[in-house]
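> Fold the following.
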Amino acid sequence: MNGRYRLGIDIGGTFTDVTLLEQESGRLVSLKTPTVPSDPARGIVNALHRLKETGVTPEEIVYFVHGTTIGLNTLLQRKGARIALMVTEGFLDLLALQRLRLPVPYDFRSRLPEPLIPRQAVFPVRERLLHDGAEHWPVDTEMLDRTIGEIAEAGYEGVAVCLLHSYRNPVHERQVAERIRRLAPGMVVCLSSELWPQMREYERAVLAVVNLYIQPSARRYFRGLRERLAEEGLAVEPLITQSNGGVMDIGTAAEAPVRTLFSGPAAGVIGAVRLAEAAGIRNVITFDVGGTSADISVVTDGRPAFVETNQVAGFPILMPSISIQSVGAGGGSVVWLDSGGLLKVGPESAGSSPGPACYGNGGPAALTDAFLLCGWLNPGRFAAGSVALYPELSARALRPVAEALGLDLASAADRVIQVAVANMYAELNGVLEQQGIDPREYVVLAYGGAGPLLANFIAEEIRAGGVLVPPRPGTMCALGALNADFVHDAVRSGRMPLAEIKPAELKKRYEALAAEARGWLENQRFDGIEGHRFEYSMDARYVGQSFEIALPIDPAELEGEDCARIAGRFHEAHRLQYGHSDPGAPVEAVNLRVRAVGLTRKPPLERVPDAAGPARPAGEREIYLRGERRRVPVHVRAELAAGHEIEGPAVIEQDDTTVLILGGWRGRVDAFGNILLRRTGEVR
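Next up, the predicted model:
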C-alpha cells in the first residue's frame, strides 16, 4: 500500500483520540482533541487540522479506521427511526412479552424496557414454518399486500421482519421482502434471517429492530463523514471498527450498524492484547478509564473473552462481541450527594461540554476535579496542553460537597477518589468471580486518560499480579483500531445430537459457513488484506438445557467416525464451568459458528533506548494521597528509558495521561517503553 500514513481515530464521550503511523519509519504520533457531541465528525476534522500543523496532509493518509458510538448513542437516547415490525400471525406481543423475567430478580419493582416499536406498529404475516424449516402454511400474499399498504400509508421509515423459524429457512422472509420492495419502493427492509440467523425468536427480532432503528442515524453520519473527509482532502475509504474487535468497510457498517455498538472499547482490547504480548504477559485485565466510564475486559492466554449476547439499555444484542463490562465512573463522572447525604460519583458524566468544573465552562464537580485538587494532575500539561485546567474552579465546585461532609477540600477530593475506586472494584470483582479468575495470575493493563491514575489502586484491591502501563495509554483505542483485522462471524442454528450426527456432516456445514464468511471478506472494499484464517466453534448443551457452552472446534475433530471426542470436551468444559458434569447424558450442538479473520498489516512496536543511568525526576510536587500530604518525585515519561526503575509513591507525566505509582510498588520500563508495576513489599 503506497502512501505515508495510516490513521486510527476513536471518538469517546469526552475526547477524540488519534494515532497516526508513519509507514516508512514506524513512528507513531498520538493526540487528543475534545469531542463535539453535537457533531462528532467535527472532532475528527479538528484532529486533521492539528495534524496539518505538524506537516501531515490528508492527501498522504492511505488508511483510515474509525471507532464510532453513533449507533450506541442513538439507542441509549431512543432517538432512532420510526419503524414497523412484521411477525408471524399470533405473535404480535413478541416485543412486549420479551422473556418474562424481571431485570433484577430480587427487585419486584424492576421493569422490562419499553419496546422500541409500540404494539400498534407490529403487523402479522399469515404463514408458518415448522421447527425444521419445512413449510406448514405458505405466505398469504393477499393479506400481506394489504398489510404493506397499511405500513406505507402510515409513513413508517422501514420494516423489520422476523418470522418464526426463519433461521432454519429464510424463504418466507425473502418473499415478504420481495413484495415490500415491489409495492413500497424505497421502504428500507431488514430481515432477521439475513442479519443473524440464530435460534431464539425474541432476541433475533430485537437485533433486527435495533439494526433498523439506528440505521438512518448511522447512514447520515457515515455520509456526512465521507463528505467532510473529502472536503479536507482525504480520499481514502473509511473503515469502521466492530464490536467483535474487527473492522469492516463503511458500506457494510451502514447496512449493519448494530455490529458497531461496542466498537470503541473493543478496539482498545485488541490494542492491549498486542502490547501485552510484546511485554511477555498473556493474562491481563484491561482497565480503560476515559471521561465517561471505566471499561473492563479479561484476556486469558492472549485471547480476549467473547460473549454471544450483550445487553444495551435492557435489550439483548444476540451477536458476538468482546466481553466488556462498563462502570459509570470516568474522569467526567459527576460528584453529588444523595438524599441521605451519602457521597456518590457518577454515573452521570459532564462529558466534554461543559466538562468538569476545572475546564472553565461552568461544569459540575467531577472526578477530574478531585484529581486536580489532590495535586495528581499538572494543569499546564493536561491533554498535551490543549485543554487548560483551573484548580480554583474545581475548589469552588467541590466546596459545597466538602462542607456537607464536614471535610476540608483535599480530604473531600480524596474521598471522591475512594468512592470511584470502590465502584470500579465492586464491578470488577463481580466479573472475576463470575469467570472464576484468580487475579493474582493477571496483570491490570491500564489505559484511557484516567486509567493509569487509578490502576494501582485497583490492583491493590483485587491483589493483581501487577500493573502494565503502555507508552500511549490515552489513545489506546485509536491504536487498537490500527491493529485490528477484518473479522466476520457467521452462524447457523439447529438441534444436532452429537451421538447421531456424523463428523462429515458437521464438516460440510462448517465449510458452507466458511464459504459465506470468505465471500464477506472478498466483498470488503479494501485491497490490503494479507491472507486469512478461519476459526470454528459450536454452542453445545445437554439435551433439555436452556443455555449453552461455547466450544472451539479443531478441524481435525471433523475427520473421525463419530463426535465422541467433541462430546468428551463438552463434559469437561461443563465440569470446569459449573462444578459437575454428566458423561452419560446426551449432548447436542445448537449453533455452529465460523469466524473469518482477514489479516492486516500491524504497526511496528517502537523500542526505547537502554538507560545510561538511574531515572532522574524532573522535579517534585506535593500531593494528597490516602489522607496524607507528601512530596513525591515527578518524572517525564518521554525521558524514561529501558531499565529505568521508579519507586513509589511517584508521579509520571506525559501528554495523554498521568501515571500514579503508590508506595510499596516499583515501576520498571521495558524495551518497548511499557511501565510494569510490581510490589516491593508490604503496601503502605
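
> can we go C-alpha only for contacts and neighbour counts from here?
Noted.

> so Leu592 touches Asp539, yeah?
Yes. Look at Leu592 against Asp539 with C-alpha atoms under 8 Å: they come within range, at 6.6 Å.

> Could you check which of the two has the larger neighbour count?
Per other C-alpha atoms under 10 Å, whichever of Leu592 and Asp539 has more neighbours is Leu592, with 24 against 19.

> doesn't the more buried one fall inside a strand?
Yes. Counting by DSSP: H, G, I helix; E, B strand; the rest coil, Leu592 is found in a strand.

> And for it, nearest residue in space, chain neighbours not counted?
Leaving aside its chain neighbours, Leu592 sits nearest to Met538 (4.6 Å; criterion: C-alpha to C-alpha, 6 or more residues apart in numbering).

> Any chance you could list what contacts stretch 284-291?
Contact partners of stretch 284-291, identified using C-alpha atoms under 8 Å, 6 or more residues apart in numbering, comprise 12-15, 265, 268-269, 272, 276, 294-300, 329-333, 349, 351-352, 442-451, 455.

> got it, and stretch 388-403?
By C-alpha under 8 Å, 6+ apart, the residues outside stretch 388-403 that reach it are 336-337, 356-360, 364-365, 369-370, 372-373, 379-380, 382, 408-409, 411-413.

> Second input sequence below; structure requested for side-by-side comparison:
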Amino acid sequence: SLAVLLLHSYTYQKHERRVGEIATELGFTHVSLSSAVSPMVKAVPRGYTACTDAYLTPIIQKYLQGFKSGFENELEGVRVSFMQSDGGLALMQEFIGSRAILSGPAGGVVGYAATTYHQQPLVELFDFVDCNPSHITPDRKETCLSNSAQTNMDKDVTTSNTHQNTTENDLSSKTNSRQDVTKKIKSPRKLLPVIGFDMGGTSTDVSRYAGTYEHVFESTTAGITVQAPQLDINTVAAGGGSRLFFHSGMFVVGPESAGANPGPACYKKGGPLAVTDANLMLGRLLPEHFPKIFGPTEDQPLDVAATRTAFADITDKVNSFELSRGSGKKLSEEEVALGFIRVANETMCRPIRALTQAKGHDTSKHILSVFGGAGGQHACAIARSLGMSRVFVHRYAGILSAYGLALADTVQEAQEPCAKTYCSENYAYFSERLQHLESECRTKLLNEGFPTSSIKCEIYLHLRYQGTDCALMCQPYVTDEGAGDSNDDHASSEQPKVRRSSRRTPKKRQTKKATKRGKKQKDCIEEE
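You can find the predicted model right below:
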C-alpha cells in the first residue's frame, strides 16, 4: 500500500494522479492519493490522512472480501452499507479507512439521538399515566428513570415500569384519558440536550446531541491528525476491563486493559484486577444473572472468590503504604474497590465536561443517555458528579451501536478549499461552487437509487478570522425554499450560526472549507 502527497495537489491533482498510476504499474495493490482522500490546504494533516487511509483501507478491504465470501454469490446485486465516522452510511465499495476510525461509536450516537432525544415527550407521559395503556405501543416505551428516582439519585434506580403499580385512584387524579395524552404529546416542553455515555470493556465514548449532530473535520489521535468529517466523540481509556493499579499512594485506573482474554480476575482465567471486579466486589454485579461462560472451559459462573483474593492483595499494599506514612487508618477491600470506582468515574466525567462546560453549556441541563455493556453500573454516580438530574438507561443498551445502523442516513459529502473573503462581492462565486458540490452529492445519491424527494442537502462553511488559524464551522441562514435569490441567502448569513463566538456580527474572513452533505432518510424503518 502506498500514500501519495504532493504539496499543491489540493488545487492541481493531475501530477498526483499520474504518480498513482505509476505506482499501480509498479505493483502497488492500493494507492491513497491525498487529493482524493482530503483535498484541503494543509499539507501535513493531508499527508497524515493519506497515510492513515493507506494503512487501514487494505485491512478493511480484506475483511470485506471475507465478509462477502460467506454469502451466496458473494452478495452480488445486494445493497450493503457500512457506518462511517460521520454517522452516515456508505456503500461497501466506497467504504475507506480514513472514514471508518469512529464508525462503531458513531452508530451509538445515531441510536440514542433517534430515541432518547426525540422521544422525550413520550417519556414525559410515563410520569403521570399508566406505562401500558392500549394507545401507547410497546416499542415506544424507552426505559428511563422516573421522577421519583430523579429527585434523589442516592435512591435505588427505578425504571418507569414501576408506575404500573400505581393505584387507579392515583391515575385518575392525574389523567387517564386519551385526549389528555394526545394533547400532552402535541404540546411537549422544550427538549433537553442529551449526553451520550457509551461505556464498554476498554473505553468510554461520550458525545452530545441537541437536535443536530456535532461534527469535527479535523481530529488528532495518538499524534496523528486526520482531516475527515466525523462526529464529535470524546474517548477515554476507562471501561469495564480497565486494569486497577496502586502506585506511590495513588489509585490508578487504566489505560491498560485486561481485554476479553484473559479478562478481569472474575473471568477465572488468571486475569488482572479490573473495574468489573470492583463492581462485582461492591455487589453491583450479580453472578446468578450472568451466563456460565467463564473459566478455562467456558462453562463456569463469575468467580467472586478470585475477585476477593485479588482485592485482598491490593488492599494489603494500600494499608502497608498508609502504615509506612504513619497513618493509622486501615481500609477494607470494599473501601479500596469504591476508591477505584470513584477514580474511574472522575476519569469519565472529564470528557463530558469538555463537551459541555468547555463550550459554554450547562452540564446540569442535560440528560445522560447510558448504553454500552458497563454504562448502567456507573450512570447514577456520573450524573451525580455532574449535577445531572435525569438518566435514561436504554433498553437496547448492549446493542445500541448496532441498532443505530438501522436508523442512520446514507450520506455523500463533497468539499473543496477556498481562499476568498466571505463578503457580498463573493456571494455569486460561493453560490456557484456550493451548487457544484450539491450537484455532485445529489448525483451520487440518485445513482444509488434514492428518489429526489428523500434527499436533503446541508451546507457547512469553515470560516476563520483574518490572522488566525482556527476555523469555525457555520451553517448560513437560508431563506424559505424558492424565495429570493442566492445572494439573499448568503446575505442572511451575515449573522452565522457560530455559538462559540461572543460577537453578535463577527467580521468573517477567509473561507477555509466548504462542505456539502446529501442525506437520505432511511425508509426501511419508520419512526412515528
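
> And the TM-score between these chains?
Scored against TM-score structural alignment, normalised by the length of the second structure, the superposed chains reach a TM-score of 0.77; 437 aligned residues with a C-alpha RMSD of 2.7 Å.

> returning to that earlier point: how many neighbours does the residue nearest to Leu592 of the first structure have?
23.

> In the second structure, what residue corresponds to it?
Under the alignment (TM-score structural alignment), Met538 of the first structure maps onto Leu461 of the second structure.

> That match and Gln510 touch, don't they?
No. Judged on C-alpha under 8 Å, Leu461 of the second structure makes no contact with Gln510 at a distance of 10.4 Å.

> related to what we said a few turns ago, looking at the contacts of stretch 388-403 of the first structure, which are in helices?
In helices, defined here by DSSP state H, the members of these are 369-370, 372-373, 409, 411-413.

> what would the residues you listed look like in a markdown table with neighbour count?
Putting those into a markdown table (neighbours: other C-alpha atoms under 10 Å) gives the following:
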| residue | neighbour count |
| --- | --- |
| Asp369 | 33 |
| Ala370 | 29 |
| Leu372 | 22 |
| Leu373 | 24 |
| Leu409 | 21 |
| Ser411 | 21 |
| Ala412 | 24 |
| Ala413 | 30 |
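
> circling back to that earlier point, the residue nearest to Leu592 of the first structure against Arg595, yeah?
No. With contact defined as C-alpha under 8 Å, Met538 of the first structure does not count as touching Arg595 (11.2 Å).

> which residues touch the closest residue to Pro58 of the second structure other than its chain neighbours?
Once flanking residues are discounted, Pro58 of the second structure sits nearest to His30: 6.9 Å by C-alpha to C-alpha, 6+ apart. Contact partners of His30 of the second structure, counting by C-alpha under 8 Å, 6+ apart, are 1-2, 24, 54, 58.

> Can you find the partner of His30 of the second structure in the first structure?
If you follow His30 of the second structure across to the first structure using TM-score structural alignment, you land on Val188.

> what about that match, distance to Glu22 of the first structure?
Taking C-alpha to C-alpha, to the nearest Å as the measure, Val188 of the first structure falls 41 Å from Glu22 of the first structure.

> picking that back up, ok now do the residue nearest to Leu592 of the first structure, which residues does it touch?
Counting by C-alpha under 8 Å, 6+ apart, Met538 of the first structure touches 550-553, 589-593.

> switch to 7 Å and redo it
Going by C-alpha atoms under 7 Å, 6 or more residues apart in numbering, Met538 of the first structure touches 550-553, 589, 591-593.

> Equivalent analysis for Gly375 of the first structure, please.
Counting by C-alpha under 7 Å, 6+ apart, Gly375 of the first structure has contacts 622-624.

> Correct me if wrong, but it is in a helix.
No. Gly375 of the first structure is assigned coil when assessed by three-state DSSP, not a helix.

> Mind telling me what it corresponds to in the second structure?
With TM-score structural alignment as the criterion, Gly375 of the first structure lines up with Gly283 in the second structure.

> okay, stretch 32-50 of the first structure sits on what stretch of the second structure?
Against the second structure, stretch 32-50 of the first structure falls on no residues (TM-score structural alignment).

> Can you give me the buried ones in that stretch?
32-37, 40-49 (16 or more other C-alpha atoms under 10 Å).

> Which two among those are spaced furthest apart?
The largest separation in the buried residues of stretch 32-50 of the first structure, counting by C-alpha to C-alpha, is between Pro37 and His49 at 18.3 Å.

> and the gap between the residue of the first structure most remote from its centre and Gly314 of the first structure?
Residue farthest from the centre of the first structure, counting by C-alpha atoms, centre = their mean, is Glu142 at 44.7 Å. For Glu142 of the first structure, the distance to Gly314 of the first structure equals 37 Å [C-alpha to C-alpha].

> Over to Ala499 of the first structure?
As judged by C-alpha to C-alpha, Ala499 of the first structure and Gly314 of the first structure stand 37 Å apart.

> Ala205 of the first structure too?
With distances taken as C-alpha to C-alpha, Ala205 of the first structure is found 14 Å from Gly314 of the first structure.

> the more surrounded of these two?
Neighbour count, other C-alpha under 10 Å: between Ala205 of the first structure and Gly314, Ala205 has more, with 27 against 14.

> The more buried one - nearest residue in space that isn't next to it in sequence?
Using C-alpha to C-alpha, 6+ apart, the closest residue to Ala205 of the first structure is Cys162 (5.5 Å).

> For the stretch 151-300 of the first structure, which segments are assigned as strands?
Assigned strands in the stretch 151-300 of the first structure, in chain order: 158-162, 188-191, 239-241, 247-249, 284-289, 294-300 (criterion: DSSP state E, counting those that start in this stretch).

> With distance to Tyr425 of the first structure as extra columns, can I get those in CSV?
Shown next, in CSV, are the strands of the stretch 151-300 of the first structure (distance: least, C-alpha to C-alpha, whole Å):
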stretch, distance to Tyr425 of the first structure
strand 158-162, 40
strand 188-191, 41
strand 239-241, 29
strand 247-249, 31
strand 284-289, 11
strand 294-300, 10
